[in-house]
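S.K.: model this:
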Amino acid sequence: MVGNHTQVTWFRLLELTEQEEFKGILFVLFLLIHSVTVMGNLGMITLIHADPQLHTPMYFFLSVLSFTDSLFSTVNTPRLLESFLISRQSISFAGYMVQMALMSLHGTAECLLLAVMAYDRFTAICHPLVYHTIMSQCLCVLLVVTCYTVSVANSALLTGCIFKLPYCGPNVINHYFCDIPCAPSCLFSYAYILMTTCRMRSLQAQSKALSTCASHLTIICLFYSTITFMYAQPSSHNSMEHDKGMSVFYTVVIPMLNPLIYSLRNKDVKYALKRRCLCKLSS
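M.R.: Here you go, the predicted structure:
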């Protein structure tokens, strides 16, 4: 008991939509998206580790990002799918805390990995002669370990602070998953990259420099524009409805788009995929 009120032991999560006629279609759509997300990201990881041509810092970070995207999508998509089949979903206090902690962990890791990948592209374009010296295997592993260490610490701190408070009010949450806004920026590296590229005298050199970071810049723009739109707008009832739609985009759709963007816009990945297909056909 807290004062004269009973401590909340469960929460009710509202559905993405209350229109019954759309739930079956949405269930099939999001099941397909989640399947493509998992297969695409795991396929990207397998391709990177199987092809020696992709054993570079850039693709090492991409494989870690694909792993994070798979987990990020898996944390809340199954419950989203369940909400289309079962109305009036509820989640225990402990379950809510675990889901929020996992969303915070993987969301923070995603942001930090994008920042690390921006630093990698910054080093490759602005310091090409010492790139391989700076981005050694030891440093790459250390950066990834640091990303996840900071993510775990951030998740534990935020979740601990939030759930240390007593919950005795309304237990209805106008969302379909447990969320914490968190988005560190990594756009300063790209501002410097663009400045360095503009100083290059050769158009061919400019084109080559931009092509090496085009895929990553596309992903950053999609991810941060979505998060900025969600958390920068004033809070209201209508904004909460929009937030649910935007949350679907950055937690479900973007993890599916990441491997597609890198495979379609990246020559190295396309060549590696062709080599693997030809090897299988020849064998």
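S.K.: make it CA atoms for all contacts and neighbour counts henceforth
M.R.: Will do.
S.K.: Could you give the number of residues near residue 42?
M.R.: Residue 42 has 18 neighbouring residues, counting by other Cα atoms under 10 Å.
S.K.: all strands for the stretch 51-200 of the chain, in order.
M.R.: Assignment of strands within the stretch 51-200 of the chain using DSSP state E, counting those that start in this stretch yields the ranges 89-92, 172-173.
S.K.: I'd like the structure of this one too, to check against the first:
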Amino acid sequence: MTLFNYSPITERPPIAWPDGKRVAFYVGLNLEHFLPGEPSTSIWPLDVTPDPLNHGWRDYGARVGIWRTIDILDRYGIRASALVNSMVVEHNPQIIRAGVERDWAWLAHGQTNSILHTGYLPDDERPILTEITTAIESATGRRPRGWMGPALTETVNTPALLREHGYQYVLDWTNDDQPYHLNVPGMISVPYTVELNDLGLFLRGLSGPDFLQMVKDQFDVLRDESAASGRVMALALHPFVIGQAFRAKYLDLALEYIAARPDVWLTTSDEIATHYLTS
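M.R.: Sure thing, here's the model as predicted:
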């Protein structure tokens, strides 16, 4: 059985978002823990231990960048969809508390972004998912309903095992501008993005003004296309990237533009999933 069927966006029943809004916009805020000495996202790949250059670059997000990012989200009343490694619960509890105070949506993002979620047999994967889910629920008071694997990884069994744990959606399959049903009863895919993603954009050398223009263009086109059926716009952020001072000002300008549009639904991935599943 394939995980999902082919469905052209031109051949689906129309989606209507609440209050006649045309574009459902959410921020996927990656809250990640990295293991010192283990390979992971790097600004300058080196095979050394310890690795102050790369680990320090990543760690800036938890120490500084996240707080700058939170201030900007607060300014526009945007609740994050927090994609959280379960190890963040132990290592960065202040970030979890800040998100709970702001009623963020909480999605499981594996244990750590130093370990990809792949290669597990079901009997090995099931307890790992239980551990991840329990840690996030205990810290936030809310059982996660959505999943995005570290570096968008999952096994062929992950969606079905997630459903056993009460999950309703995954973000790993970035192949659509609308939610769609998976061939796992009760599970859907909600759009995420590897294109409008600060990590990929800025590490390829794009500037802050480039980022701002891309956000505007993405919204404008999706808004135009949504005349007959609603669209989803995801913005993927990593605090160690967008939280750098010289980039954060352009996030501020981008969210100012989005929040001022009268036909945008500022929402979370949880709310998008709920609306799609119950409409």
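S.K.: Would you pull the TM-score for this pair?
M.R.: Once the chains are overlaid, their TM-score stands at 0.27 when taken by TM-score structural alignment, normalised by the length of the second structure; 126 aligned residues with a Cα RMSD of 6.1 Å.
S.K.: one step back: let's have the strands of the stretch 51-200 of the first structure in a markdown table, adding distance to residue 35 of the first structure and mean neighbour count.
M.R.: Converted to a markdown table, the strands of the stretch 51-200 of the first structure look like this (distance: least, Cα to Cα, whole Å; neighbours: other Cα atoms under 10 Å):
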| stretch | distance to residue 35 of the first structure | mean neighbour count |
| --- | --- | --- |
| strand 89-92 | 23 | 15 |
| strand 172-173 | 27 | 13 |
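S.K.: among those, which is nearest residue 225 of the first structure?
M.R.: strand 172-173 (24.6 Å; Cα to Cα).
S.K.: just checking, what packs against the closest one?
M.R.: strand 10-13 (3 or more Cα pairs under 8 Å, 6 or more residues apart in numbering; DSSP states H and E).
S.K.: I'd like to know which elements the strand it packs on is packed against.
M.R.: Right, strand 10-13 of the first structure is packed against strand 89-92, helix 93-126, strand 172-173 by 3+ Cα pairs under 8 Å, 6+ apart.
S.K.: I'd like to know which of those is closest to residue 215 of the first structure.
M.R.: Judged by Cα to Cα, the one of these that comes nearest to residue 215 of the first structure is helix 93-126, at 11.0 Å.
S.K.: so what does the closest one touch, helix or strand wise?
M.R.: Contact partners of helix 93-126 of the first structure among helices and strands, from 3+ Cα pairs under 8 Å, 6+ apart: strand 10-13, helix 57-85, helix 131-134, helix 137-163, helix 187-199, helix 214-232.
S.K.: Recalculate using a threshold of 10 Å.
M.R.: Contacting helix 93-126 of the first structure under the criterion 3 or more Cα pairs under 10 Å, 6 or more residues apart in numbering; DSSP states H and E are the following elements: strand 10-13, helix 57-85, strand 89-92, helix 131-134, helix 137-163, helix 187-199, helix 203-211, helix 214-232.
S.K.: Buried ones in that helix, by neighbour count?
M.R.: When burial is assessed from 16 or more other Cα atoms under 10 Å, helix 93-126 of the first structure yields the following buried residues: 96-97, 99-126.
S.K.: before we move on, the earlier item: right, and the helices and strands packed on strand 10-13 of the first structure - which one's nearest residue 193 of the first structure?
M.R.: helix 93-126 (5.8 Å).
S.K.: now the angle from that closest one to helix 57-85?
M.R.: For the pair helix 93-126 of the first structure and helix 57-85, the angle between their directions (axes from the mean of the first three to the mean of the last three Cα atoms, to 10 degrees) equals 150 degrees.
S.K.: quick one, helix 93-126 of the first structure and helix 214-232 angle?
M.R.: Computed by the same axes, to 10 degrees, the angle separating helix 93-126 of the first structure from helix 214-232 equals 140 degrees.
S.K.: Tell me how far helix 93-126 of the first structure lies from the chain's centre.
M.R.: Taking Cα atoms, centre = their mean, to the nearest Å, one finds helix 93-126 of the first structure lying 7 Å from the centre of the chain it belongs to.
S.K.: quick check: angle from it to helix 137-163?
M.R.: 150 degrees.
S.K.: For residue 99 of the first structure, give its distance to residue 22 of the first structure.
M.R.: Residue 99 of the first structure sits 26 Å away from residue 22 of the first structure, taking Cα to Cα, to the nearest Å as the criterion.
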